[in-house]
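Novice: need a structure here:
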Amino acid sequence: MKKSIMLWGVLAMALLAGCQWHDPASTKTLSDAGDVCGAAHYQHQIGKPLNSVAQLSIPKQVPVRILPWNSAATMDFFPNRLNFAGDKADNINRVFCG
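Specialist: A predicted model of the protein is given here:
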């Protein structure tokens, strides 16, 4: 009796797994998001002091996050947020969206 119940359970899971629908167009990765925040316009800032971000003319509607080296950061992803990451010397080493 137990074997037949287990067999039916495995069979039901196998049948349900075959019913899944996958839309390749809806599967996006972080790199597919593109340059929504305009990070390409600020790549020339790499190597400059992290505190120089305050003097940049960034549109007010673009949220900005400054990430000093080894700082804690949330893992939420906002494609329109502009991030400036710093190194140990407090220089910008990466500009990206997210």
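Novice: drop to CA atoms for contacts and neighbour counts, all remaining ones
Specialist: Fine.
Novice: ranges for the helices of the chain?
Specialist: Counting by DSSP state H, the chain has helices at residues 2-17.
Novice: another one to check against the first:
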Amino acid sequence: MTLIRFAFPLLALAALPACVVPIPVPPGTPFAFEVVLDEGDSCGARSLQDYVGQDADVVRGTTFQSPVPVRVVGPGATSADGVNPQRVTFVTDAADKVVTVGCG
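Specialist: Below you'll find the model as predicted:
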């Protein structure tokens, strides 16, 4: 009986990541963009290519309705949290312009 008492909460915690739901952005919200995941695009970067060439402040000022994390990194930046194929990464150049949008 004690084993079952401890196993149930652990099973509930294991299922928690599958229940993560993005906070909906009300229609008409300025600077809002919904990230769409499709087959072969693990983070939704394919739908964000229009940001290439824009100021990084445009990205920082956009609310992303996204089931995956989104980050902006500078040129040559390294991340302590490593590569995540389910995270959108906007890479900027020295002029703070977006040069690539990809997963990682």
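Novice: Can you give me the TM-score here?
Specialist: In this superposition the chains share a TM-score of 0.57, using TM-score structural alignment, normalised by the length of structure 1; 66 aligned residues with a CA RMSD of 2.1 Å.
Novice: Count the residues that sit near Phe64 of structure 2.
Specialist: Neighbour count for Phe64 of structure 2, taken as other CA atoms under 10 Å: 20.
Novice: longest single helix anywhere in structure 2?
Specialist: Structure 2, longest helix under DSSP H: helix 2-15.
Novice: Show me what that one is packed up against.
Specialist: For helix 2-15 of structure 2, not one helix or strand is in contact under the criterion 3 or more CA pairs under 8 Å, 6 or more residues apart in numbering; DSSP states H and E.
Novice: which residues touch Asp93 of structure 2?
Specialist: By CA atoms under 8 Å, 6 or more residues apart in numbering, the contact set of Asp93 of structure 2 is 74-75, 99.
Novice: Can I get those in CSV including distance to Ala45 of structure 2?
Specialist: Putting the contacts of Asp93 of structure 2 into CSV (distance: CA to CA, whole Å) gives the following:
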residue, distance to Ala45 of structure 2
Gly74, 17
Pro75, 18
Val99, 13
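Novice: show me what contacts the most centrally placed residue in structure 2?
Specialist: Nearest residue to the geometric centre of structure 2 (CA atoms, centre = their mean): Pro69, 2.4 Å. Contact analysis of Pro69 of structure 2 by CA under 8 Å, 6+ apart lists 86-88.
Novice: Pull the number of nearby residues for Asp96 of structure 2.
Specialist: Other residues within reach of Asp96 of structure 2, judged by other CA under 10 Å, total 16.
Novice: Aligned to Asp96 of structure 2, what sits in structure 1?
Specialist: By TM-score structural alignment, Asp96 of structure 2 lines up with Asp90 in structure 1.
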